[in-house]
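A.B. asks: model the structure of this input:
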Amino acid sequence: MSNEIAPALCELGNSQSLPLPTRIAFIGNYLPRQCGIATFTTDLCTAIAQEFGEERLFAIPVNDPGGDYQYPERVRLELEQEDVSSYERGADFLNFNGNDLVCLQHEYGIFGGPAGSHILALLRKLRMPIVTTLHTVLREPNPDQMANLREIARISDRIVVMSQHAVDLLEEIYDVPASKIDLIPHGVPDLPFNDPNYFKDRFNVEGQSVLLTFGLLSPNKGIENVLRALPAILRENADVVYIISGATHPHVRRSEGEAYRTGLTELASSLGVSEHVIFDNRFVSNEELMEHVGAADIYITPYRQEAQVVSGTLAIAFGAGKAIISTPYWHAKELLADERGIIVPFDDPASIAESVNILLANDALRHQMRKRAYLYSRGTTWKMTAQAYMATFQRARSERMSRPRPAPRDAETIALDRLPFLNTSHLFAMTDDTGILQHAIYSLPNNSEGYTTDDNARALIVANALNASPLSSSVEYETLSCRYMAFLWLAFRHDTGRFRNFLSYGRTWLEETGSEDSHGRALWAIGTVLGTSSHVGLRGAAGRMFQAAAASSLTFSSPRAWAFSVLGMQAYLDWFPGDRLIQGWRNVLANRLLSIFDQTRGNNWYWFEKHLSYSNARLPQALLLAGWKSSNRRMVEAGTESLRWLLAEQHRESDSVFVPVGSMGFAAGSKKERFDQQPVEACATVSACMTAHQISGEQSWLDEAGVAFRWFLGENDLQVPLYDAATGGCRDGLHPDRVNENQGAESTLSFLMALLELRGLELSNETQQLSEMSASL
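C.D. replies: Below is the predicted model:
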C-alpha cells in the first residue's frame, strides 16, 4: 500500500478491540437515482454489507422534486428534498429506531434550502454519532455554503474526505480540526489488471485504440475539448475511437434538455470526426461500466474547473489500471502525481492530442503508467474502503463514549433546584395482581419479561417508605406493600432457605434457586418491613421469612449480597436491637467486607474488589452502617475512605456532574467504562451519602447526594432528564448518544427510593425548623 494511502486506513488497526456498530443509517442519494452520490452511497453500503453483514445497515435517500424511484429493500425511509418537515421526521425515525450511528453523504445540491441547509434540521435533532463524508469542499464558498459546512462539521463526530487537498481546505478555510478528519480515498472495484482488447468486441471496436470518458454529462465536463483534439489525434492514429458513456445529468436535462449532447454531436460532425465518436446515452449498471472501463486504452477527464476534490469516475478508471489524461482539477493532480497519469492544461485540445499520441506511440510508457496507477490503488478497493469506514464508525462511537455531548433538547425540562413532586403513577402501572413487572417498552409494562424477586424486593422497600411518609399517606400504598410481600413469600423456598428470582408472566418459576444478590435484596426488604412497618400482617410474614432466610447469607461469596444482607439485618436490628444472633451475623458479613477492602486497597485503588461493577455504593454504605451501629471505628473509616474514592471516580473531570460507572464496569488499571449509566448507581450513591451524613453530620455528604440525585433530573453527560415527570417513571439509563427510553422497574424504583430519602430529610429539616421557631416564641 502506498505511503500516501496508508494513513487513511491506519485507524483500522487501532479499532479492532472496539465493538462494531450494530445499526448504521446511510443518508444520501441512492440508486436508481442517477447521480454520482447515489452511485457512491450504493457502492459503499454494498461493500459494508458484504464485509460486515447486510443486517447492519439501511439507507435513507433524498428524492428530488418530481423524483419517483423504485428503491431496493435496503432503503427504509425517503426524504423529500424541498420539504424540511421530512428531514425533521427523518430525525425522529432515526432516534426512535435504536440506530448506533448515521453516515451522511454530503453534497450541497442534493438537500433543500439555501446551500442544502435543510439537512441541518435532521442533524441537529439526532442523538447518535454522525460521520459525514464531504463530496465537495470549496475554496471560495459563499456565505451560506460556509455556514452550512461549518455547522455540519461541528455537529458531526467525524468528517471523511477523499483527498489530502480536501483535508487542507477544511483546516485552512473552514477551521475544522485535523483530529476530526479522516482521509479515506474513493473506493474502487477490485478488478484484475486486464488487457483492454479483452472487452473491445462488446463495443464493436476490435483492433482500435479506445479513448473513454464516462459519467453524467454536463457542460463543465469539457468533452468538447477532446472532440477538438481528435483531428490531430487521428492524423497520427487513424484507428482511434472516442467513447462518451453516460446520460445527461438529470438536473441539466430538466433545465436545458439535451442541448449539451446535441452541441457535442454537432461539433463532432463539423470537425469531421463523427465516425470516430460513440455516444452511449445511458446511465449504465456497474457491470456495464466495468466493461466500458475495461475496453479503454486511455481514460480522459477533461473537466473545465479545478474546484473538484473528488471524482468518482477518475477513481474507478485509476483503480482499473488505466492510462489517464486529465486536466488539473484538485483530485486529479493528487491522484496522478509521480507519473501515475498525465496532466494537461484546462481547455487545451492541443495538449490533449499531444498526450494521447505520445501514449499510443509508446506502449512501454503507457503500460508503466497503468501499472503504477494499479498498484497505488490496491489500498482503495471497496473491501478496504468498507474496513476503513467501519474503523471510523468505531472511532466516532468510542469518542462519543469518552466525550459525550448534550443530547438535543426536547420540550421536557425539570427544575434542578428543588425536588420533584411525588408521582407514583408508573409504579401502579407496572404492578399487577402478582407483583411489579420487570421491564417496560417505553412506559408500557412488558408482560413477556415477567417478574423478579430483585424488583419486588426494591418495590417493597419503596412501598414501605411510601406508607411511612406523611407526604404520601394512602391505603393504596399499603395494598402495594402486601402485594410485593406476597410475591416474596411465593419466591421463598422454606425447604432450602433460599429465594427464587425469575418468574414468567405465566406464573412459572424459571429457576430453582435465585442469585445470591437477589436473596440479599429480599432480606433487605423484609428487614426494612420489620424495622419500620406497623402493619401486623406484613410484619408477621416478614418475621417468618427473615428468620428462615437470614442464615443463608452467611454461605454467600458475593460482596453485594453481603452488603444487601447487612442493610436488611441492620433495619431489623433497629427494631430488635437486642437480637444477639442477628447482631453476630451482621458483624460476620460486615467484617468480610472490611477484610476484602483491606486486602485489595492500595495503589490509588481504594475498593473492595479489583473491579467496579454495579450497585457499587451499597458496599461502603453497609460498612458505614454496621460500623456505626456496632461502634467499630475501623469499619466507619474504611466505609468513609471507600465512599470518598468512589465519589471521586464518579465525577466528571471538569466539574461536579455525577458520572456513574458504566454497566460494563472496569477493572483496576483499565480504562473506565463510562456507559451505559444506570439509575441504580445514582440511587445507591444517594443512599450511601445520606448514611455518611447521618453518621458524621458533614454537609458535604448531603451536597454529594444532591449531585447524584440531579443526575436523574438532567444534570448528566447528555443534559437530559431520566425522570419522566408525566408518567412518574424513570428511563433505564444513559447511552453515549441518547437516553434509553424504556421505563423499567429497577430504574423507576431507584428514582423513587432516592426521592423518598431526600424528601424524608427535607421533611425532617422542616419539622426541626418549626420546633425551633415554636421554642423561640
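
A.B. asks: from here on, just use CA atoms for contacts and neighbour counts.
C.D. replies: Noted.

A.B. asks: what's the spacing between stretch 201-218 and its chain's center?
C.D. replies: 45 Å (CA atoms, centre = their mean, to the nearest Å).

A.B. asks: one more, for comparison:
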Amino acid sequence: MKLAYIGTYPPRECGIGTFTQNLAHSMLENGKDINEIAVFAMNDHNQKYLYSPEVKLSINQEQQTDYLEAVNYINLSGADACILEHEFGIFGGQSGVYILPLLHRLNIPLITTLHTILETPSYTEKAILKEICKMSDRVVVMSVMAVRFLVEIYDVPEKKIMLIEHGVPDIHFDKQESRKEFKLNERKLLLTFGFIGRNKGIETVIKALPQIIERHPEVLYIVLGKTHPNVLRHSGEEYRNYLQVLIKMLKLNEHVLLLNEFIDENELFKYLSACDIYITPYPNEAQITSGTLSYAMGSGCAVVSTPYWHASELLAENKGRLFDFNDSDGLSQVLDELLANPKTLNDIQEKAAEYGQNLTWPKIGKKYAELVTQVLSIPKEPLPKKENAIDPLLLPQFSLAHIKRLTDDTGIIQHAKFGIPNLKEGYCLDDNARALLMVCMGYKLKKDPLALELMPVYLSYIHYMQNKDGTFRNFLSFNRNFMDEVGSEDSFGRTIWALGYLLGNAPNDAYYQMGKLVFFDAVPNFGNIKSIRGIANTMIGISHYLRTNPSDDAMKSTLHKLANILVSQYDQNHTENWNWFESLLAYDNGILPLALLHAAEILEDRNISRVAFATMDFLSEHTMKDDYLSIIGNAAWYVKDKERSMFAQQPIDAEAMVLMYHQAYVLTGNQDFLKKLFTAFMWFLGENDMRMSLYDFETKGCCDGFENYGVNRNQGAESSLAYLISHLTVLQAYKDSFQSEEFKESNTKKLVLNGLQA
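C.D. replies: The predicted model follows:
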C-alpha cells in the first residue's frame, strides 16, 4: 500500500512538519501492508528546502498552479490514499483556500488531520473547513472538545470523525544522567518549549518567579524555542526583547534562560527528562491541540498549565495542575505547592508517564494505519466527474517581468517595439491607471512583492498628471513635457476605476490616503462626462469605492445618475434585434455591460440589471462563436445592419469580456459565466480567429493584437496589462468557484439578480 501526505515537512522548522514526518514514518513501520510513502511538502514565502527522498514534490504556498500539479502527480502516482495535515496558515489564499481545488481533484480517499478548529471562525474559515470535511472520508482530531466543535459548529457527521491523540516520540532518557549533563544537579528545572510569540504567555511565568525564588532559590526556568517565523517576519524579536527587559527588571538573570534554538527531538527529550515541572502558560482558552503539551505528558513531566481546551482535557483526573489565565500569583502558589511536596510532584509525574505510554508514535501510527485500512475497505460508488469551467494549468506562470521592463521611475512607457520599450512615445495616463489597477490586483491575490514595489510609481504618475480642477492630462513625453492640457474622458474614467479599486484594496494607509486625495479631487468632474465609455469606467471605479464605503449616499446617487445615462442610451438605440447602447459595436465593448453589472450589485436596481444582462447576451451572441472569442475588429467595427470587421482585434476587448463574465458570475453564481470567462481568456493563448497566441512566453509580454496578416508583435503597455488583468481575474474566478455552495447562497443579492436573469 502506498500513501501520500500533504503538509509541511522538515527541514522546515514547523511543528506540523515534525508531526507529518513522525506520522508518515510510524505508519510505514507499524502499519500493516504499508510499504511506501510519498510526501508533498508545503513551502512558505518562496523558501527552498533540501528535503529527504520521500518528498516527491514541493508546493509553494501562494502559487496556485503548484497545487494542481501536485494533485495530478498524486492521482498518477499509484497512491492508495492521501493524508492531509490541515492548518489554515500553511496553505495559500485567504484562509488557505488554495487547498480546496487540490482536494476537489483528488481521485483517492482522503483522511484529514485537523490541527486547528476555531470556535468562532470567520465566514471564510468556516466555509473552507466545512468543504474540507465534506471532501474527506474521515476527519481526525486530537481532543474530545474538537469532536464537539466539528459536530456543533461545522455540521460534520460524528461518524466521520475519529479521535486519535497527538503522537509522541518513543524516546526516553535517564533523569539523573540528563540533569548531570545539563549541570542541573543542584537546581529545580521549570521548562517551556516551542515557537515563541506573544500568544504563549511566557511573561506570566516570569512575573511569578520572584515569589517562587524567595522560597525556592534553586529554581531555574528555561524557555526553549525560536521566535515563530511569522512573528519574526512581522515583528522581529520584539517579544523576546520584551521578555529580556522583564527578566532584567525583576533581577532574574540567574533564574531564567531564553534559549533561541529549534532543537531536534533527541535533545528536546533530554530537557524534558531533566525538568521537574513543565509549564504551558497560554493566555486564552482557544487552543484545541497542543503538541508541546502532548510531548510533556509523553515524557512523564508534571505539567502546570492554564485551562486552555486541550490542557483542561488532558490534565483531568490529577494528571497535572491548572491555574487561571494571566494569573502569576495563582501560578506561584501552584508551583510552591509542588516544589515543597516532592511526593505530590512524583505522583503527578507517574500518572503523566503512565498516560504518556498511550501516546507513543508506534501506537498512534498503528491507529492511523488501521483507519486507512478501514476507509479503503468501504465500497464507494463512483461519483460523476465534475468538469471544471476553468483549468488554471493552462495558464502561463504569472510574471511581471515585461511590466518591470516597461516601467521607469516616472511611470510605465506606453508603447514597445517588439518586447523593447519605445521611449519615443513616452507615457500616458490610460496605461498608468491600468498598471495601478493590475498591481493592486496582483498584490491582493498573489502578494507579489514586485507589484507592491511598482504601485507608488503608477500612483505618483496619476497624481502628477492631475490638474487643479481635478481633471487629468494624459500624455507625457519621455523628457517629462506635458503633451496635452486635458486628457480623454476614457482616460479619466480608467483612472477613477483604478483609484476606486485602490481605495478598497490599499496595502497600507499611505497609498490609501494618496488615492483618496486624487479620487475626491476628481469627483466634481463626474457629472461632466459625455462619453459612454468614460461614464462606464467611472462607474466601475465608484462601485469599487462603494464596496468598502457603502454609507456614502452622495456617491451612490452619482452612480445611479451615471447608470441611468447608459440605460437611457440603450433605450434610445435598441431595437428588436439590436440590444445595444449605440448603432454600432466599437471598441472595449464589454466595459459597458460590465459597468451596469457593477452598478446592479451596488444599487440592486432591476432596470439596471435588465439592461446589463440584455446587452451582455447581445455582445456574447456576436463575439462568442464556435467555442472561442471572436472580437469585433477595430479596423471598421460593426455598424448595425452592415458586415462586422474581423481585424484588428485588440487585447483590451478580450480583457473587458473576461471582466464582464466574472462580474456576471459574482452576481449570479452561474457556472456558465465561468466557462465563458475562461473561453474569453483563452483568446490570448491562441483560441481565436487566427489560432495564434498573443502571449509571448519568452518576454512575458502580450502582443498588441492581430491584423489580417497575423500577429502585431509589438508588446505595449495596454496589451500586456490587459493580459495580466485577465490572468488575475481568471485566478480570482477559479478561487471563487471553489467556495462552498453555502458561501455563494449567503449573498441574497446574487439570488435576486439570478432570478432577474432567468
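
A.B. asks: drop the TM-score for these two in here.
C.D. replies: Remark: TM-score between the superposed chains equals 0.50 [TM-score structural alignment, normalised by the length of structure 2]; 389 aligned residues with a CA RMSD of 1.6 Å.

A.B. asks: what's the longest strand in structure 2?
C.D. replies: strand 36-43 (DSSP state E).

A.B. asks: can you pull out the helices in the stretch 101-250 of structure 2?
C.D. replies: With DSSP state H, counting those that start in this stretch, the ranges of helices along the stretch 101-250 of structure 2 come out as 123-135, 144-152, 175-181, 202-215, 229-235, 238-249.

A.B. asks: I'd like to know which of those lies nearest to Tyr501 of structure 2.
C.D. replies: Proximity to Tyr501 of structure 2 (CA to CA) singles out helix 123-135 among the helices of the stretch 101-250 of structure 2, at 21.7 Å.

A.B. asks: which neighbouring elements make contact with the closest one?
C.D. replies: helix 99-105, strand 110-114, helix 741-745 (3 or more CA pairs under 8 Å, 6 or more residues apart in numbering; DSSP states H and E).

A.B. asks: secondary structure class for the alignment partner in structure 1 of Ala316 of structure 2?
C.D. replies: Aligned by TM-score structural alignment, Ala316 of structure 2 pairs with Ala337 of structure 1. Put simply, Ala337 of structure 1 is coil when judged by DSSP: H, G, I helix; E, B strand; the rest coil.

A.B. asks: got it, and Tyr299 of structure 1?
C.D. replies: strand.

A.B. asks: go ahead and confirm it touches Ile324.
C.D. replies: Yes - counting by CA atoms under 8 Å, Ile324 is a contact partner of Tyr299 of structure 1 at 4.8 Å.

A.B. asks: geometrically speaking, which residue is the centre of structure 1?
C.D. replies: Asp100 (3.8 Å; CA atoms, centre = their mean).

A.B. asks: so what corresponds to Tyr374 of structure 1 in structure 2?
C.D. replies: Under the alignment (TM-score structural alignment), Tyr374 of structure 1 maps onto Ala353.

A.B. asks: next: Met290 of structure 1.
C.D. replies: So Met290 of structure 1 corresponds to Phe269, using TM-score structural alignment.

A.B. asks: give the contact list for that match.
C.D. replies: Contacts here follow CA atoms under 8 Å, 6 or more residues apart in numbering; on that basis Phe269 of structure 2 touches 171-173, 299.

A.B. asks: just give me the neighbour total for Ile277 of structure 2.
C.D. replies: Look at Ile277 of structure 2: counted by other CA atoms under 10 Å, it has 25 neighbours.

A.B. asks: where in structure 1 does stretch 16-30 of structure 2 align, residue-wise?
C.D. replies: The aligned range for stretch 16-30 of structure 2 is 37-51, by TM-score structural alignment.

A.B. asks: er, stretch 404-415 of structure 2 I mean
C.D. replies: Against structure 1, stretch 404-415 of structure 2 falls on no residues (TM-score structural alignment).

A.B. asks: next one: stretch 446-463 of structure 2
C.D. replies: Using TM-score structural alignment, stretch 446-463 of structure 2 pairs with nothing in structure 1.

A.B. asks: and that stretch, how far out from the chain middle?
C.D. replies: Its chain's C-alpha centre lies 20 Å from the corresponding centre of stretch 446-463 of structure 2 when counted by CA atoms, centre = their mean.

A.B. asks: and the corresponding residue of structure 2 for His135 of structure 1, how far from Thr20 of structure 2?
C.D. replies: Residue correspondence to structure 2 (TM-score structural alignment): His135 of structure 1 is matched to His115. According to CA to CA, to the nearest Å, His115 of structure 2 stands 11 Å off from Thr20 of structure 2.

A.B. asks: which one's more surrounded, these two?
C.D. replies: Higher neighbour count among His115 of structure 2 and Thr20: Thr20, with 24 against 20, using other CA under 10 Å.

A.B. asks: OK, contacts around the more buried one?
C.D. replies: Per CA under 8 Å, 6+ apart, neighbours of Thr20 of structure 2: 5, 7-9, 85.
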